[in-house]
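> Just need the structure, nothing else, for what follows:
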Amino acid sequence: MSFPPVRALGRGAGWYRGDCHVHSVHSDGELTPEELALRARDAGLDFIATTEHNSAAAPHTWAHLAADDFLIMLGEEVTTKTGHWLALGITPGQVVDWNHQVRDGLIDRRLDQVHRSGGLCVAAHPHAPYPSGDFMFPLQGFDVVEVWNGLWTSDRPWNADNEAALAEWGRSLATDVRTGSWRPAMGDSDTHLEGQIGIPHTVVFAEELSTRAILAGIRSGRSWIAGSAAVDVSFTAGVDDRLAGVGEQLATHGGRVEVRAAVRGVPAATVSFHTDRGKVHRASLPGDGAAAAQWHTTAEDSAFVRIEVRHPNGQVAALTNPIVLT
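This is a model prediction of the structure:
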C-alpha cells in the first residue's frame, strides 16, 4: 500500500485525540515518520496529519505506520508569503500551490481545490513571530482557526502569540455565532523537534476513526484543545431534559441553562466561562486535579458559552469550542 488507509478500526463513535500539524525530515522537521508515529502514540494520540511544507506525503512513507488504533491523514502546510494554512484530508499525491498571497486574489481558488477534494482549510498560527507567519488572508473560505500552536512554546505550553490568536477568535464568535457562520478553533503542536508532538492537540468527537469523520468533527466544532493527554475536559449545557455538548446547539425555549465543566489532570486549575459578553464567570478548582464547576445563564443573556482551563500561572491547559444557545 502506497498511502495510509483513510479509515482505522478505532473505537466507534467517541472522542479521539490528534495532532494535525507535524513536520518530518521530509520537510524541515528533525524526526523521521517512524519516530513521529512512535512519539504520537506514546503521547496518547489516536491520529496525526502529515503537513510537510508545500509538498505531498511521499508514497510508501507513512502507510506502514498506520494501525487499527492509529489513523494517519494526508495534508500539507501551504506556506505563502502572507500567511500559512493547513490543507487537511487531501488526496494522495495532491499538492496545493503555495505561490499566492493576499494581493493576487488567488486564495479562493486554492481553498476551492481543497474543498473539492473533501478537505479542510485551517488558518495556521495567525500571529506567529516571523516573516510570513502573521496570517494576512481574510478568514472567509477557511473552515477552522489554529488558535494554539506549539512550535514556539517548547519551554512552556503557551505564549503571547497564542494569547492574541485566542482573543481574536473569541471576539469573532460574538458576531459569527449570531450569523450562524462561526469557525471552530483547533490546536496543534507544529512539531519540528523532539518532545513537541501532542503539545497541544485537538480532541474530536467523531463517528469513527476515519479521515472523513475526524474532519467532520473538526469542521462542526465538536472538539476541544488539550495541552496534553493527561488533561480531560467534559463540557455540557442543559435545560430540563435537554443536553448539548461542545460544538452543539441547545434549544432552551427560554429556560434557565445549567452549564457544567468537569476537569481532570490540571491541579489547582482555574475554569473561566466566556460568552458574547466576554468572561462572565471564574471558578477555582482544588489541588487534586479533578473537579467540576457550574454556572447558569439563559439564551437571552448568552448567545453561546465556551470555557478556558488555566494553570495557576495563567498558562492555558485546555479550551473548548462553544455551545450555542438558542
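
> contacts and neighbour counts: CA atoms only from here.
Noted.

> buried set for stretch 126-146?
In terms of neighbour count (16 or more other C-alpha atoms under 10 Å), stretch 126-146 has its buried residues at 126-128, 132-137, 141-146.

> Likewise for stretch 17-32?
For stretch 17-32, by 16+ other C-alpha under 10 Å, it's 17-24, 26, 29-31.

> Give me the contact list for it.
33, 36, 44-53, 77, 86, 88, 187-194, 197-198, 200-204, 229 (C-alpha atoms under 8 Å, 6 or more residues apart in numbering).

> Please apply the same query to stretch 129-148.
With C-alpha under 8 Å, 6+ apart as the test, stretch 129-148 has contacts from 80-84, 101-102, 107-108, 111, 120-128, 158, 161-162, 165-166, 169, 183-188, 200, 218-219.

> Could you rerun that using 6 Å?
81-83, 102, 121-128, 162, 165-166, 183-187 (C-alpha atoms under 6 Å, 6 or more residues apart in numbering).

> Quick one: distance of the lengthiest helix in the chain to the chain centre.
Criterion DSSP state H: the longest helix present in the chain is helix 160-179. What separates the centre of helix 160-179 from the centre of its chain is 14 Å, taken as C-alpha atoms, centre = their mean, to the nearest Å.

> coming back round to it: just the buried ones from the contacts of stretch 17-32, in PyMOL syntax?
Listed next is the PyMOL selection for buried residues among the contacts of stretch 17-32, using 16+ other C-alpha under 10 Å:
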select buried, resi 33+36+45+46+47+48+49+50+51+52+53+77+86+88+187+188+189+190+191+192+193+197+198+200+201+202+203+204+229
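
> Looking at the contacts of stretch 17-32, which are in helices?
The helices, defined by DSSP H, take in 33, 36 from those.

> and for comparison, fold this next one:
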Amino acid sequence: MKRTIFLQDENAIWLKGNIHSHSVFSDGDLTPEQMKEAYKHHGYDFLAVTDHDTYTDTRMLTDEKFTMIQGFELWANASNDKDIHVHFLWDDKIDGIEPGQKIHLPVRTGKESIALCYKLREKGCYVMLNHPHWSMLNSSEIEDENPYDAVEIINYGTEWLENTGDGSVFWSEMLYRGCRLWNGGGDDNHNHHELDSMYSDSFGGFTVVKAADRSAKSIMNAMKTGSFYTSTGPSIYDFYVEDDEIHVVCSPCERIFISGHGRPYQRKFGRHVTEFVTKLRGPEKLVRAECMDAAGRSAYTNPIYLD
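Alright, predicted model coming up:
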C-alpha cells in the first residue's frame, strides 16, 4: 500500500505561495495590490496578507491566475503568558470576522489565547504557531494538547534579517513528544526596503501545495491535509512509503535526510541527488524528509504517519 501526504489525483496541480505577509494596513510598506503584483511577477500562485491583529480582506484581488488566501496574525500568549504570534488562515469567510476588523483579546493571557485558537479552528481556520525561535519559545512551553495545525519552521524575514527564523528544531521537538503538527513556511515580509535590495525580506521562504485546483478552498484543503512542502529553494516532487520503502524525489540536491519522530537517521549525499529510496527500519511512528541543495537551502516534507 502506498502512503503519502500529497494529494493523489492525476489532475492535481502544484502551486507556490507565501502564507505570511504584512501590508500598509499593519506594519508593512506595500499595499496588498503591490504585493500581489510582486509575487505574481516572481512566479507565485497565491498569497496570504496576514496583518497584525487586523483582517485585511483581499478576496477581490483573486483572478484566474492568482489566488488570495485570507487571514491575520494575532499577538497572543503561550500557556505561561510569554508573547507569541499565531497565524489564522481561511479560504473565504469565517463567522464573526469581518473585513477590516481589529482582533484583540479582551485579556491577553495564555488561557484566553488558546481558547480563541480553539474557537477559530472549530470555525474552519487553519492555525499556525509562528516563528518560535524569534519568539524565544521553548517547546516545553507548549502543551501536548494544543490548538495548532502547524508550526512555522521557515520564516525568511526573521532568518535573513535577524538569524532567528529557523523553527525546525522546535518542530522536531514537538513531533518527538507525540504532537501531530504540519510544518509551515513563508516570508513574513514587511517590505521596508526595495524588493531587489540585499535587505529585502521577500521571495525567500515559501509553501508549495499539491491541490485539486487554484481555488482558495482547494489550497486550504491541501494545507489542512498536509499536501504541501515548505522550502527556501529546492523542489520536492514526490514523497511516499510503499512496500516498507521510503521514496523521495526532488530537484538536484547535495543531501537528503530521512527523520522519524527524532533526529535524522538515514541520509544520501551527492553532487546532484534527485532521488533516495531506502528501507524502513521498523520502529518508526512517522517519516519525513529534508532535501538540501548546494547553497544550503532546504525543503521539508510533512510527516507520513505510519501508525
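
> Overlay the chains and give the TM-score.
In this superposition the chains share a TM-score of 0.80, using TM-score structural alignment, normalised by the length of the second structure; 278 aligned residues with a C-alpha RMSD of 2.8 Å.

> just to revisit the earlier point, which ones among the buried residues of stretch 126-146 of the first structure lie within strands?
Using DSSP state E, the members of those that fall in strands are 144-146.

> Just say helix, strand or coil for Ile256 of the second structure.
Secondary structure, DSSP: H, G, I helix; E, B strand; the rest coil: Ile256 of the second structure is strand.

> aligned partner of it in the first structure?
Residue pairing (TM-score structural alignment): Ile256 of the second structure is matched to Val271 of the first structure.

> Just give the number of residues close to Asn313 of the first structure.
Applying other C-alpha atoms under 10 Å, we find 8 residues neighbouring Asn313 of the first structure.

> Return the set of buried residues in the longest helix of the first structure.
Neighbour-count burial for helix 160-179 of the first structure, counted by 16+ other C-alpha under 10 Å, picks out 161-163, 165-166, 169-170, 173-174, 177.

> any idea how far Ile69 of the second structure is from the equivalent of Pro200 of the first structure over in the second structure?
Taking TM-score structural alignment, Pro200 of the first structure has Gly205 as its aligned residue in the second structure. In this view, Gly205 of the second structure and Ile69 of the second structure are 17 Å apart by C-alpha to C-alpha, to the nearest Å.

> can you check Phe46 of the second structure too?
With distances taken as C-alpha to C-alpha, Phe46 of the second structure is found 7 Å from Ile69 of the second structure.

> and if you look at Leu116 of the second structure?
Counting by C-alpha to C-alpha, the gap from Leu116 of the second structure to Ile69 of the second structure is 20 Å.

> So which of those two has more stuff around it?
The residue with more neighbours, out of Leu116 of the second structure and Ile69, is Ile69; 26 against 15, by other C-alpha under 10 Å.

> Please name the residues that touch the closest residue in space to the more buried one that isn't next to it in sequence.
Among residues not flanking Ile69 of the second structure along the chain, Ala48 sits closest, at 4.6 Å (C-alpha to C-alpha, 6 or more residues apart in numbering). Contacts for Ala48 of the second structure were tallied using C-alpha under 6 Å, 6+ apart; they are 19, 68-70.

> Next: Pro32 of the second structure.
Listed by C-alpha under 6 Å, 6+ apart, the contact set of Pro32 of the second structure reads Ser23.

> Kindly recompute the last result at 10 Å.
Residues counted as contacts of Pro32 of the second structure (C-alpha atoms under 10 Å, 6 or more residues apart in numbering) are 21-25, 38, 47-49, 56-58, 61, 68.

> Also Leu286 of the second structure?
Counting by C-alpha under 10 Å, 6+ apart, Leu286 of the second structure touches 175, 180, 259-262, 302-307.

> Touching both of Phe46 and Ile69 of the second structure, which residues are there?
Residues touching both Phe46 of the second structure and Ile69 (C-alpha under 10 Å, 6+ apart): 17-19, 62, 215-216, 219.

> So which of those is the closest to Gly270 of the second structure?
Nearest to Gly270 of the second structure among those, counting by C-alpha to C-alpha, is Gly17 at 29.0 Å.

> hmm, back to that, so of the shared contacts of Phe46 and Ile69 of the second structure, which ones are in strands?
Among these, the members falling in strands are 17-18 (criterion: DSSP E).

> which one of the shared contacts of Phe46 and Ile69 of the second structure is nearest Gly157 of the second structure?
Asn18 (11.8 Å).

> Kindly state which residue of the first structure is aligned to the closest one.
In the first structure, Asn18 of the second structure lands on Asp19 (TM-score structural alignment).
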